[in-house]
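[1] Predicted model and sequence below, questions to follow.
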Amino acid sequence: MHVTFVGEKPTGSAPCCSLAKTLEERGFRCSFLEEIESSSTAAWVRRARESDVIILTVYNGPSDFMIRQLALARLLGTRVVRWWVGTDVMKCLDNPLDQRQTNLLNRFLSVNVAVSPHLVDELLSIGIKSQYIASVTTLEPPANLSQRKTLPKSVLVYLPTNRKEFYGGPIVRSAISNNPDVQFLIVADESHSLAKYSNVKSLGWVGNMSDVWDEVGILLRVTQHDGMPRMVLDALQRGKHVIFSWSFPGCVFADSEETVNAAIHELKTGMSVNNEGIAAVEAILNRCPARQFDTLLRDSVESRDLGEASQAFLSVLFQTLRVRWTEMCRKIKPT
């Protein structure tokens, strides 16, 4: 079965990379197409015919042209699944135009999938029904985990170069300043903006996190919005403590400078393995998200939903007229 990922760039820690790797291990053939808009309709039709399922992850829109092309793919028999991972939900909630476009797209989708229960609830608040399948993680738990008694007194922070504000940059800076006896390992910040602090080890982009995990006992993640981050799952699975700005089993909730500093102060006094976190992530992964996704994709291909196809046909007509009208308006010069 051929799955084409559309929308998200398959680089770095992009969720589509982990899902594609997992599906390939289960016998799927996966490919990526970042920009539908850059493909001619003829090229898109060829790509759609080659695909059994399209998995869509977009953080803005979708545009009229994207809806038309996806509707055309569905009309050709390709199933379309939208995968919601976190920030995309936040942006849709905040933008009425994105909500409108999402509802147009939703008319012919096979299914919406969200990576956490709170995303399912948020989508339902704007009329979008979705199915919960936890984030797919490729991590295997360390073999010697049960032998560990204590954890290093150090904190790991994911702080991307161009998204520091979203990932709680000011709160992270406060935590570093107020805990000089704790080492902070900063990953993904290629500007090394916090390297001036004596208790900071700024690593920039890290391709393989295995060695980094061995150096830390706490993950600090304070975001403006989140889904079910694979980094949180990875940390819990390794027995690390997690300070998180969203309520999550096995984590310490903190979403401000005061609560984060209080959480670090409490945790650093006794760095034992987070057995509660291990149990929490095992409960999630025991449902086997990879198998759930596998089943969902195969079932969507086998289904014969004439309603989806008819809505796709209408969407192709409607969106084509919208695209043509927009192009015509742009060509009209004001007098």
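    That came through fine.
[2] CA only for contacts and neighbour counts going forward, please
    Fine.
[3] can you pull out the helices in the chain?
    Using DSSP state H, the helices of the chain run over residues 15-25, 41-50, 64-75, 87-94, 96-106, 117-124, 169-178, 210-214, 230-237, 257-268, 275-285, 289-302, 306-331.
[4] May I see the buried residues of the second one?
    Residues of helix 41-50 classed as buried under the neighbour-count rule (16 or more other Cα atoms under 10 Å) are Trp44, Val45, Ala48.
[5] got TSV for these, with distance to Asp305 too?
    Conversion of these to TSV gives the following (distance: Cα to Cα, whole Å):
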residue	distance to Asp305
Trp44	23
Val45	21
Ala48	18
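[6] ok, these vs Asp189, which is closest?
    Closest approach to Asp189 among those (Cα to Cα): Trp44, at 36.3 Å.
[7] Touching, the closest one and Gln69? I think so.
    Yes - under the contact definition of Cα atoms under 8 Å, Trp44 touches Gln69, with a separation of 7.5 Å.
[8] and Thr223, which of the helices of the chain is closest to it?
    With distances scored as Cα to Cα, the stretch of the helices of the chain nearest to Thr223 is helix 169-178 (9.1 Å).
[9] for that closest one, packing partners?
    helix 257-268 (3 or more Cα pairs under 8 Å, 6 or more residues apart in numbering; DSSP states H and E).
[10] And the helix it packs on, what's buried?
    In helix 257-268, residues buried by neighbour count (16+ other Cα under 10 Å) are Glu257, Thr259, Val260, Asn261, Ala263, Ile264, Leu267, Lys268.
[11] From the residues you listed, pick the one nearest Ala279.
    Distance from Ala279 was checked for each of these by Cα to Cα. The minimum falls on Leu267, at 18.5 Å.
[12] ok, the closest one to Asn261 distance?
    When distances are taken as Cα to Cα, to the nearest Å, Leu267 and Asn261 turn out to be 10 Å apart.
[13] picking that back up, let's have the buried residues of helix 257-268 in a markdown table, adding distance to Leu236.
    Putting the buried residues of helix 257-268 into a markdown table (distance: Cα to Cα, whole Å) gives the following:
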| residue | distance to Leu236 |
| --- | --- |
| Glu257 | 23 |
| Thr259 | 20 |
| Val260 | 18 |
| Asn261 | 20 |
| Ala263 | 16 |
| Ile264 | 16 |
| Leu267 | 15 |
| Lys268 | 17 |
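[14] next, the one to line up against it:
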Amino acid sequence: MRIHFIGDDSGCDSIAVQHACAMADAGAGVSAESADEPRSWRARCREFDALHVTFSLARDYSLLRRVRTARSAGAAVVRYWAGLDVLWASAHPPTRRVGRAMAELGVAQWAPNEAVAAALERLGVRADVVPPADPHVSADAEPRAFPRDFTLLARLPAELRELYGGGIVDELIARMPGVRFLVLGDDPRRYAKYAHVEVLTAADDVLRTLTRCTALLEVKRFPSAHRLALEAMSLGRHVIGTAALPHVRRADSAEGLAAAVSLLRRDPHFHLEGREYVARHHDARLCARAMLDRLQQMLDPGRGALAMRGNAAGARLALAMPSIFSRRPIPPPTPESVQSADPLVRLLVESVDVPAAVTA
């Protein structure tokens, strides 16, 4: 099977890149966008069997047009929801419309877990739960030795730190001077007064970073794939926080986190139950094969039948949503344009400086 990947480019740790690597390891042929692509998109669509789409914020309608063309060429198409995708769809009506339009085109909607699927259901999008294929999660991974000092790792991207529970982590750092903290992604100046905090501005080697901690703090305030939590459990690390996963020590306040940390400090053992759960349900090879099986089932009727359905759906969409042909950029969301009552949606829009879209 040949799978082409399009959409957001979030770097080497993006979920699209991880899926591409895992599917390639499982025997699939994979390809991605090229800036100097000489062929037309219609011609390119004849060279792959399936299209994997990821995006967070709709900047224009070019991605939707390409999906429509791929469907009319008989390709199986899947849109994978992860990260902040659901919040962006809640914050930005055009992004929500593009997501729904893809579903109407017959694009399979995949969510990493039940929490994300439930959030999508509230937006009118039905999604199947398909766990992510993360090459850093393996049934063959062996628990790594703990660091000498009890150490907690927390990922707090500077721009989105409040959505990642930055306020709660700040309170925990102040409460527990005897615990060493590794903070990934935040501004080092924020922690200048704390001798027990080390800030890592980037982590090229995720597994090596995880081996430096005894446990992972994950207190995200939005549903996500929880890939870092799965990676931590794969190495025998405990996870403390809000991750909607089995075998996580659940806590959503500084008091609850402090209690869970204190309990673990008294007995800092390997998290074998979590590791076994991850090995059974989230091993990258198993998840990649499951994805490929699903895509193959979508192709079983033959590309001709898929193309007929894709053409019919594309024609209906063109009539119902003529803006798909527009070359104008979509205005980005602003705090004033947010209509959602969800405070996290407003926080997202206020936290991220979204540049104006470029004409497609």
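    The structure has been received and is ready for your questions. Since we're looking at a predicted model, the values are computed, not measured.
[15] What I need now is the helices of structure 1 written out in CSV, including distance to Thr223 of structure 1 for each item.
    Compiled in CSV, the helices of structure 1 are given as follows (distance: least, Cα to Cα, whole Å):
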stretch, distance to Thr223 of structure 1
helix 15-25, 17
helix 41-50, 36
helix 64-75, 29
helix 87-94, 10
helix 96-106, 22
helix 117-124, 15
helix 169-178, 9
helix 210-214, 20
helix 230-237, 12
helix 257-268, 12
helix 275-285, 20
helix 289-302, 24
helix 306-331, 36
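[16] Nearest approach to Ser193 of structure 1 belongs to which of these?
    Comparison of the helices of structure 1 against Ser193 of structure 1 by Cα to Cα identifies helix 169-178 as nearest, at 10.0 Å.
[17] Tell me the residues of structure 2 aligned with the closest one.
    The counterpart of helix 169-178 of structure 1 in structure 2, using TM-score structural alignment, spans residues 166-175.
[18] Likewise for stretch 75-85 of structure 1?
    Under TM-score structural alignment, the alignment places stretch 75-85 of structure 1 onto residues 72-82 of structure 2.
[19] swap in stretch 124-134 of structure 1?
    So in structure 2, the equivalent range for stretch 124-134 of structure 1 is 121-131, judged by TM-score structural alignment.
[20] and which of the buried residues of helix 41-50 of structure 1 is nearest to His241 of structure 1?
    Looking at these and their distance to His241 of structure 1, the nearest is Ala48, at 44.1 Å (Cα to Cα).
[21] The match of helix 169-178 of structure 1 against structure 1, how far on average?
    Taking mean Cα distance after the TM-score superposition for structure 1, the mean distance separating stretch 166-175 of structure 2 from the aligned residues in structure 1 is 1.4 Å.
[22] dump the residue contacts of Pro229 of structure 1.
    For Pro229 of structure 1, the contact set (Cα atoms under 8 Å, 6 or more residues apart in numbering) comprises Ser135.
[23] which residue lines up with it in structure 2?
    Checking with TM-score structural alignment, Pro229 of structure 1 has His226 as its match.
[24] thought Trp83 of structure 1 was touching Val89?
    No - at 10.2 Å, Trp83 of structure 1 and Val89 do not qualify as touching, with contact defined as Cα under 8 Å.
[25] From Ala188 of structure 1, how far out is the most centrally placed residue in structure 1?
    For structure 1, Val85 is the residue whose C-alpha lies nearest the centre (Cα atoms, centre = their mean; 3.4 Å). Between Val85 of structure 1 and Ala188 of structure 1 the distance is 19 Å, computed by Cα to Cα.
[26] ok, back up a step: quick one: which of the helices of structure 1 is nearest His2 of structure 1?
    Across these, closest to His2 of structure 1 is helix 41-50 (Cα to Cα), at 7.2 Å.
[27] which residues does the alignment partner in structure 2 of Asp255 of structure 1 contact?
    With the correspondence set by TM-score structural alignment, Asp255 of structure 1 lines up against Asp252 in structure 2. In this structure, Asp252 of structure 2 makes contact with Val219, Gly241, Thr242, judged by Cα under 8 Å, 6+ apart.
[28] List the members of those that persist in structure 1.
    Among those, the ones whose aligned partners also stay in contact in structure 1 (both residues aligned by TM-score structural alignment, their matches' Cα atoms under 8 Å) are Val219, Gly241, Thr242.
[29] top of those by neighbour count?
    Comparing these on neighbour count, Val219 comes out first with 27 neighbours (neighbours: other Cα atoms under 10 Å).
[30] Test my guess that Ser110 of structure 1 contacts Thr78.
    No - assessed by Cα under 8 Å, Ser110 of structure 1 is found out of contact with Thr78, at 9.7 Å.
[31] What range does stretch 309-316 of structure 2 cover in structure 1?
    Per TM-score structural alignment, the counterpart of stretch 309-316 of structure 2 in structure 1 is residues 307-314.
[32] Average offset of that stretch relative to structure 2?
    On superposition with structure 2, the average gap between stretch 307-314 of structure 1 and its aligned counterparts reaches 2.4 Å (mean Cα distance after the TM-score superposition for structure 1).
[33] So which residues make contact with that stretch?
    The list of residues contacting stretch 307-314 of structure 1 from outside it, by Cα under 8 Å, 6+ apart, reads Ala71, Leu72, Arg74, Leu75, Gly77, Arg107, Phe108, Leu109, Ser110.
[34] To what extent is the second one buried, counted in neighbours?
    Put plainly, it is Leu72 of structure 1. 23.
[35] Leaving out the residues flanking it, which one is nearest to it?
    Counting by Cα to Cα, 6 or more residues apart in numbering, the nearest residue to Leu72 of structure 1 once its immediate chain neighbours are dropped is Val316, at 6.0 Å.
[36] Distance of the one you found relative to Asn178 of structure 1?
    Noted for Val316 of structure 1: a distance of 57 Å to Asn178 of structure 1, by Cα to Cα.
[37] Between these two, which is the more surrounded one?
    Counted by other Cα under 10 Å, Val316 of structure 1 and Asn178 do not tie: Val316 has more neighbours, with 23 against 14.
[38] Surely that one and Arg74 touch.
    No - the pair formed by Val316 of structure 1 and Arg74 falls short of the contact definition of Cα under 8 Å, at 9.7 Å.
[39] Go ahead and confirm His282 of structure 2 touches Pro135.
    No - between His282 of structure 2 and Pro135 there is no contact under Cα under 8 Å: 9.9 Å.
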